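K.L.:
Here is a sequence with its predicted model. Questions after.
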Amino acid sequence: MNIIDELEWRDAINQQTDAEGLRELTKSKAVSLYCGVDPTGDSMHIGHLIPFMVLRRFQLAGHRPVILIGGATGTIGDPSGRQSERSLQTLEQVQENVDALTAQMKKLFISDDDANQVRLVNNYDWTKNINVIEFLRDFGKNFSINTMLAKDVVSSRLDSGISFTEFSYQILQSIDYLHLYKHEDVQLQIGGSDQWGNITSGLDLIRKKEGNEAKAFGLTIPLMLKADGTKFGKTAGGAVWLDPKKTTPYEFYQFWANTDDRDVIKYLKYFTFLSKEEIEALAAKVESEPHKREAQKALAEEMTRFVHSEELLEQAKRITAALFSGDIRSLTADEIEEGFKEMPTFTASAESKNIVEWLVDLGIEPSKRQAREDITKGAISINGERVSELEVDITAEHAIGGKFIIVRKGKKNYSLVKLV
C-alpha cells in the first residue's frame, strides 16, 4: 500500500497542497520530509505525537524523515491556536528544553534497526547569523502583508492583538522549509491542521527563491477531537505527558485503556502501527464484545510500549491487575507510589495503634462508630486483606517496603497512607 493510501485509510490527512503530485512523488522515489516542534516546554505531550506518528509511517515506508527542533522559533512563539501573546522564555530555558526534546525524539524515533534513520536538526543553527538587514531584504521582501494577514493563524488574532514578533513567525518557519529544501533535499512538510498557513508560506518562499518548477509539498493532519467534542489529550489533571516524571507509565497506560468505544478505533489508526487487518479485527470486537475492551487494551499496550518500554508496560499492567484484584501485596513500594499517585494520601506515624483510632485519626473514617461498623461489615481492607476484627493494631510491619499502607473502604475507595 502506498504511504498516501495508508494515510487515507487511517483518516490521517486533512489538507494537501498537491495530492496527485505528492502521490506520484512518493511512488517514484524515497522522499525527504520534515516535521517540527518548538521547545516551549521540557517534554512533549500526546497531542504533539500526532504528526510525528505520520512521520514515522513515512519512515517505515522507506522515506527519509527529518525532525526539526525549533531552537530559534521557540524563542519567538507560534501564535497558532492562541488568543494572547506567549511569555518569552530565556535563551537558557529554551536550550534546556531543546536538549530535553532532542533526547525524547532520539528515544522514540531513532533505532539501530532503522534502515532510514531520522535526522535531527535545530533551526537555530541556520538562523542565528541572519542579521536584521538580511532578514528584511532577503526574506521579508518576499512576503505580502495582505497575504500574511489573511492566514487563519494571524486573522484569528487581529481582534485580540498580535505583536510583530509573533506575526513574523511564519517567515521564520518559511526560512526553515527553504533551508531544508536546499540543504537536506526535503520536499514535504507535514504538521497539524493549524500549521497550514505556515506550510503554504514556506512553499511560496521556495518557489520565489528556487523557481516555479521547484517540487515541494505540504500535508496537514486533521484536528483530533474526542467523540464528545472535547479536545483530545486533556484529562482532569491536565495534559498527558511523554516524560514519565510528569505522567507516570501507569497513568499513561490508564489514559489509553479508558478510551471511549467511539474513539478507540480512530486512535488505533492514528497512534499504532498495527496492520489494517489487526485493527479491523479489533473493530469487530468493539461491536460484538465491547465489555472485554480488547481494543482499548491493545491501544494501551502499543502506546505504552512505544513511548516508554516493554518493562514499564509490564509494570503498568501489574499495577492495573493488582488494583483490580485487590492483591496489593504483590506490588513494590515504587509501584504503589506510582499507582496511587492521584488517590487520597494521608500521613501517619509508625507507632502501633488500634485500627479504629487509626482510621479516625487519619480522617479516613468520620467517627469511631462508623469505623467499627465498616470493619465488622467487612468494608475495610488493609493492603488488600479484609479486616473484620476490632482489636487489630496497625503497626510498621503493615507497611509495604517500610513506606506505604493501602486502605480500601468499600469496593473502590482507596487511600494511600505514608508512614513517617
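P.N.:
Everything's here; your move. Numbers count the residues shown, from 1 in each chain.
K.L.:
all contacts plus neighbour counts: C-alpha atoms, from now on.
P.N.:
OK.
K.L.:
Now do the contacts for the residue positioned nearest the centre of the chain.
P.N.:
Most central in the chain under Cα atoms, centre = their mean is I46, positioned 1.3 Å from the mean C-alpha point. When the contact criterion is Cα atoms under 8 Å, 6 or more residues apart in numbering, the partners of I46 are 233, 239-242.
K.L.:
With distance to G384 added, can I get those in CSV?
P.N.:
CSV is the format used below for the contacts of I46 (distance: Cα to Cα, whole Å):
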residue, distance to G384
G233, 32
A239, 31
V240, 29
W241, 30
L242, 31
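K.L.:
Contacts only, for G218.
P.N.:
16-18, 188-190, 196, 199-200, 203.
K.L.:
Neighbour-wise, give me the winner out of those.
P.N.:
Q189 (27 neighbours; other Cα atoms under 10 Å).
K.L.:
State the distance from that one to Y270.
P.N.:
Counting by Cα to Cα, to the nearest Å, the gap between Q189 and Y270 amounts to 18 Å.
K.L.:
again with I133
P.N.:
Taking Cα to Cα as the criterion, I133 is separated from Y270 by 44 Å.
K.L.:
And the two? Which one has more around it.
P.N.:
Y270 (21 against 10).
K.L.:
Now name the helix or strand holding that one.
P.N.:
Secondary structure assignment for Y270, by DSSP states H and E: helix 261-271.
K.L.:
and here's the other structure:
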Amino acid sequence: MSDVLDELQWRGLVAQSTDEAALRDALGAGPVTYYCGFDPTAPSLHHGHLVQLILLRHLQLAGHRALALVGGATGLIGDPRPSSERTLNTKEVVAEWTDRLRSQISRFLDFEGDNPAKLVNNLDWTGELTAIDFLRDVGKHYRLGTMLAKDIVARRLDSEQGISFTEFSYQILQGMDYLELFRREGCTLQTGGNDQWGNLLSGVELIRKAEQASVHVLTTPLITKADGTKFGKTEGGAVWLAPDMMTPYAFYQFWVNADDADVVRFLKIFTFRTREEIAELERSVQERPAAREAQRTLASDVTTLVHGEDATKAVIAASQALFGRGDLRELDEATLSSAVAELPRVDVAPGTPVVEALAGAGLVAGRSAARRAIAEGGAYVNNVKVTGEDATLDPAELLHGRYALLRRGKRTLALAVVDGDAAAGARA
C-alpha cells in the first residue's frame, strides 16, 4: 500500500503533503480512508477535477478507502475566486448540479466489492446546523489572523472589491467537512489541487484542535503545458466531462491534439498505463512522431475513462470516416453531429450545385476556384470525388436526410446543411 505514494510521485500527481514520512507510514499500515470534495458550482466537472478523480482511483486500486464528497452545502457559497465574488446560485440549481456531479463521479470509483467507495454530501451535516451551534462548536477553533493570512483572502482584501463574509467563511466550512468525515468515517487523508492548500490545512488544524488528532493532506500540481501556458482551455471554454457540455468527439480531439512535448507527461497523469507501456510510447514520440501513437493512446484512454468504450469507438469511427477511411453512412446522427460540430457550415437548398456549396462554405475562394478544384480531382461530397462541374447535392445522397460533408483536398472540411422540411419535400 505504501508503494502507491511512489507511483503517484512518478506520475506527477503529488505537489505537497503535510508530512510525507508520516503519510508514507500511514499508507503502508493502511488501509487509509481518504476523501476529495467537489463543489457543484457548475453543471459539470472539468479537466481539473479529472486529476482528482484519477488520484482517488489510484488510491482505491492500492487498497485504500475512497470517499467522494459532493458539496451540496459549500456549493451554495463557492470557493473564493482570486478576483471577484461569485454569483450565488439558487438552492434548486445547486441541488440539480449536485445530482449531475454525483452521477459523473460514480464512473470513476468502484462502489461495490470488498473495498467500496462511498459518496457523501456535506449538506447532510450542515443543513440542520444552527448559526449558534456553528459558531460555538466550529468557529471557536479558528483564529482571525490565520484566516486573514490565507493567500486567496489576502489577495481579495487588497482588491477593490474585497471579500464578503460569506466567501471568507468558506475555509471554515471546508475544514468542518474534514472534521465530520474524521468523526463519521475515520477519514485521515484529504486530497485536492495545490491551489486548495490553504483550505485543506483548515481541516487539519480543526481536527488537531477539536480532536487532538493528526491527519494528512496531499495536493496535486496544477497542470500546465510544456511552454508554461494554462492547460485545459478550448475555444468553447473548459474541458468539461459532461457530454452535453462537450461532446465525446470534441473531448477526444482535445487529447489527440496534445503536443509532443506534453503527451508523455499527460499519459502519466491521465491514464493508467504501466511504466513499461508509457516508456514504449515515449520511444514512439521520439522515433516516429508523425504516427502520433502516444496522442491516440492518450485520447482513447481518457475518452474511455470519461465517456465509456462505446463512445470512444464511435468517436474513432467518426474521425476516420470524416477523412475517407470509413463509411459516413454508418455513423448515427448524434455521432455525426458531434463530429462536424466545429466545422464551417453553409445552409443550402436541395439540389444546390456543388460549386456553389464549396464556395459558400468557404472551402474555396469562389465558384471559379471551386470549378478548378473539381477539375483537379480535389473536391469531395460525403467522401465521394466530384467528377463534374454540374454536380448537385442530390437529396437522396444526403446523410440522415439533410447533411453533406464537403472536402477540399485531404483534410479541409465543411458541412452543407439542408433544411429538414425542404429535404423531405425534395425526396418525396
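P.N.:
Structure's in. What do you need? Note that the coordinates shown come from a computational prediction; the quantities given were computed from them, not determined experimentally.
K.L.:
Just give the TM-score of the two.
P.N.:
Structural agreement between the overlaid chains, expressed as a TM-score with TM-score structural alignment, normalised by the length of structure 1, amounts to 0.94; 415 aligned residues with a Cα RMSD of 1.8 Å.
K.L.:
Please name the nearest non-neighbouring residue to the aligned partner of E166 of structure 1 in structure 2.
P.N.:
Residue correspondence to structure 2 (TM-score structural alignment): E166 of structure 1 is matched to E167. Closest residue to E167 of structure 2 in three dimensions, ignoring its sequence neighbours and counting by Cα to Cα, 6 or more residues apart in numbering: P80, at 5.6 Å.
K.L.:
So that neighbour sits against A154, correct?
P.N.:
No: if you go by Cα atoms under 8 Å, P80 of structure 2 and A154 don't touch, sitting 11.3 Å apart.
K.L.:
So for these two, which sits in the more crowded spot?
P.N.:
Between P80 of structure 2 and A154, counting by other Cα under 10 Å, P80 is the more crowded of the two (20 against 15).
K.L.:
how far is stretch 304-322 of structure 2 from where the chain is centred?
P.N.:
For stretch 304-322 of structure 2, the distance from its own C-alpha centre to the chain's C-alpha centre is 16 Å (Cα atoms, centre = their mean, to the nearest Å).
K.L.:
Stretch 167-185 of structure 2 now?
P.N.:
Here the centre of stretch 167-185 of structure 2 is set off from its chain's centre by 25 Å, with Cα atoms, centre = their mean.
K.L.:
Can you give me the buried ones in that stretch?
P.N.:
167-168, 170-182 (16 or more other Cα atoms under 10 Å).
K.L.:
and which of these is nearest to Q253 of structure 2?
P.N.:
Taking Cα to Cα as the measure, Q253 of structure 2 sits nearest to Q174 out of the buried residues of stretch 167-185 of structure 2, at 35.6 Å.
K.L.:
For Q52 of structure 2, see how far away the closest one is.
P.N.:
16 Å.
K.L.:
what's the answer for V204 of structure 2, then?
P.N.:
V204 of structure 2 is 19 Å from Q52 of structure 2, by Cα to Cα.
K.L.:
what does L405 of structure 2 give?
P.N.:
As for L405 of structure 2, its distance to Q52 of structure 2 is 39 Å (criterion: Cα to Cα).
K.L.:
cool, and L23 of structure 2?
P.N.:
18 Å.
K.L.:
which of the residues in the helix or strand T26 of structure 1 falls within are buried?
P.N.:
For T26 of structure 1, the host element (DSSP H and E) is helix 19-28. By neighbour count, with 16+ other Cα under 10 Å as the criterion, the buried positions of helix 19-28 of structure 1 are 22, 25-26.
K.L.:
helices and strands around that helix, which ones?
P.N.:
helix 3-9 (3 or more Cα pairs under 8 Å, 6 or more residues apart in numbering; DSSP states H and E).
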